[in-house]
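Peer 1: Have a look at this fold, sequence not included:
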């Protein structure tokens, strides 16, 4: 991103969001920092200003509430200088279907799904008339897995993937770049909050947040729409997409497949 850009980062007070704030500030971007806790945001804004001279505005908002989402959406609509939205806010409430606290599931879906969709909508509506801008939507490597206890979280991030890929198709020719970020295990407090521990993962599977973000911004410059940080070969993703197309081609026909043995 150019030094004059202003980025709005959700979930900015910790983890991946904090790494985006740090990296963007280091590159000369001004920031709008969004998270629930005003005290953490204020401390971060002061620190970034002291170390990098960054103009960092804080916007405390609970993205599980309509009021919080509306406040951030209004900020995106009102400021023509915001040319990057990092939709990072999200968390995991894990438990088997029928056992997970339904209120916890509802709360998570409001943050991971509804807030991301609404803020993407607000950003696109603001950026499209200007013909420039970028969005980064953060999904999860669990979109490729079916793990018991992860149905709610995994599905929420599958929504992010599907929503963002279609958004990319809609953004073609508009001058707006849309990145789908699919991280694996990142060294943040995300796992502890979700009731897990980084110590349960082999060290070779755990990436540092700053490395993730540095490569994300490089991928954005390269116009690489789907960023899977440690995937060695892009052709593996291309094979995944090709397999989707093959399934899609047979998903809607005038009769059931022959293997079901029904009269033709």
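Peer 2: That came in fine, so what should we check first? The structure displayed is predicted, hence computed values, not measured ones.
Peer 1: From here on, just use CA atoms for contacts and neighbour counts.
Peer 2: Will do.
Peer 1: Strands of the stretch 151-264 of the chain, residue ranges please.
Peer 2: Ranges of strands in the stretch 151-264 of the chain, per DSSP state E, counting those that start in this stretch, are 176-181, 185-186, 206-207, 226-227.
Peer 1: most packed of the ones you listed?
Peer 2: Highest mean neighbour count among the strands of the stretch 151-264 of the chain (mean count of other C-alpha atoms under 10 Å): strand 176-181, with a mean of 24.
Peer 1: before we move on, the earlier item: want to throw the strands of the stretch 151-264 of the chain into JSON lines with distance to residue 83?
Peer 2: Listed next are the strands of the stretch 151-264 of the chain as JSON lines, based on distance: least, C-alpha to C-alpha, whole Å:
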{"stretch": "strand 176-181", "distance to residue 83": "9"}
{"stretch": "strand 185-186", "distance to residue 83": "26"}
{"stretch": "strand 206-207", "distance to residue 83": "27"}
{"stretch": "strand 226-227", "distance to residue 83": "19"}
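Peer 1: this is the comparison structure:
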């Protein structure tokens, strides 16, 4: 009896990081379900990957900032038992002073970066836990760790992604389900076209290619990393950050105001 390949679902797959994830999982022998708003690009990528890797690629045109788009992908995740990987890559950035954006713009960013990612994770993880297998990759950002002027909403959404992922990792500990947070820094993608910041204004040496970013992230996944920061060379910095973060959390559980706050 021939066993059908597992399926990897990749959101925001029509270009950039998502398209590279699609190529890499195709090269690993996965069939694909590619999700994005731009149907023409999805179909072009699907045809290319089917030809190169001899896999089956399905496409789902969906706007994950909208209820109908979220529901369509949720249904696919719940109904296809062959799905074993979800890459929550779809996201958007508008980098400008908070008050320069409308409530509608901020709400759309939150819907895509937070709400869709949360709901798709729920749809996937419910089944992954039931079968005790599966992988979720959540694309966060180094601005999960540090916000700068103009990034309040974007940094806030990515901070959610990191902490949301950490919480899920605690819940699935000891199982065969894997959940990884990936924290890219500046990466050469089309997100800059809508962000309000031109890549021409960025230091060239700070920009990582999408291929290098995804390859590093997948290497981190294969090595069992819970959080992967592709451009961070000095691992001791991360270890010190983690140690300090946990120490602050533990030291805050005294139930007594610190002396500096007492008269």
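Peer 2: Everything's here; your move. Everything numeric in this text was worked out from a predicted model, so none of it was measured.
Peer 1: Post the TM-score for the overlay when you can.
Peer 2: Taking TM-score structural alignment, normalised by the length of the second structure as the basis, the two superposed chains have a TM-score of 0.94; 260 aligned residues with a C-alpha RMSD of 1.5 Å.
Peer 1: Which of the strands of the stretch 151-264 of the first structure sits closest to residue 16 of the first structure?
Peer 2: strand 185-186 (8.1 Å; C-alpha to C-alpha).
Peer 1: follow-up on the earlier one: which of the strands of the stretch 151-264 of the first structure sits closest to residue 78 of the first structure?
Peer 2: Closest to residue 78 of the first structure of the strands of the stretch 151-264 of the first structure is strand 176-181 (C-alpha to C-alpha; 17.9 Å).
Peer 1: and for the closest one, what are the contacting residues?
Peer 2: 127-128, 131-140, 161, 164-165, 167-168, 171, 216, 220, 223-229 (C-alpha atoms under 8 Å, 6 or more residues apart in numbering).
Peer 1: Stretch 226-235 of the first structure too?
Peer 2: 179-184, 212, 215-216, 219.
Peer 1: what are the ranges of the helices in the first structure?
Peer 2: Remark: helices assigned in the first structure by DSSP state H are 15-26, 38-52, 66-78, 102-109, 116-127, 151-171, 190-193, 209-221, 234-250.
Peer 1: Pull out the buried positions in the first one.
Peer 2: By neighbour count with 16 or more other C-alpha atoms under 10 Å, helix 15-26 of the first structure contains the buried residues 15-26.
Peer 1: again with the second one
Peer 2: For helix 38-52 of the first structure, a neighbour-count test (16+ other C-alpha under 10 Å) marks 38, 41-42, 44-46, 48, 52 as buried.
Peer 1: Average separation of it from the aligned part of the second structure, please.
Peer 2: By mean C-alpha distance after the TM-score superposition for the first structure, the fitted helix 38-52 of the first structure averages 1.4 Å away from its aligned residues in the second structure.
Peer 1: for that helix, packing partners?
Peer 2: Helix 38-52 of the first structure sits against helix 15-26, strand 30-35, strand 56-60, with contacts defined as 3 or more C-alpha pairs under 8 Å, 6 or more residues apart in numbering; DSSP states H and E.
Peer 1: Compare those and give me the one nearest residue 202 of the first structure.
Peer 2: That would be helix 15-26 among these, by C-alpha to C-alpha, at 19.4 Å.
Peer 1: Which among the contacts of strand 176-181 of the first structure count as buried?
Peer 2: Using 16+ other C-alpha under 10 Å as the burial test, the contacts of strand 176-181 of the first structure include 127, 133-140, 161, 164-165, 167-168, 171, 216, 220, 224-229 as buried.
Peer 1: give me the number of residues near residue 148 of the second structure?
Peer 2: Residue 148 of the second structure: 10 surrounding residues under other C-alpha atoms under 10 Å.
Peer 1: Done for today, thanks.
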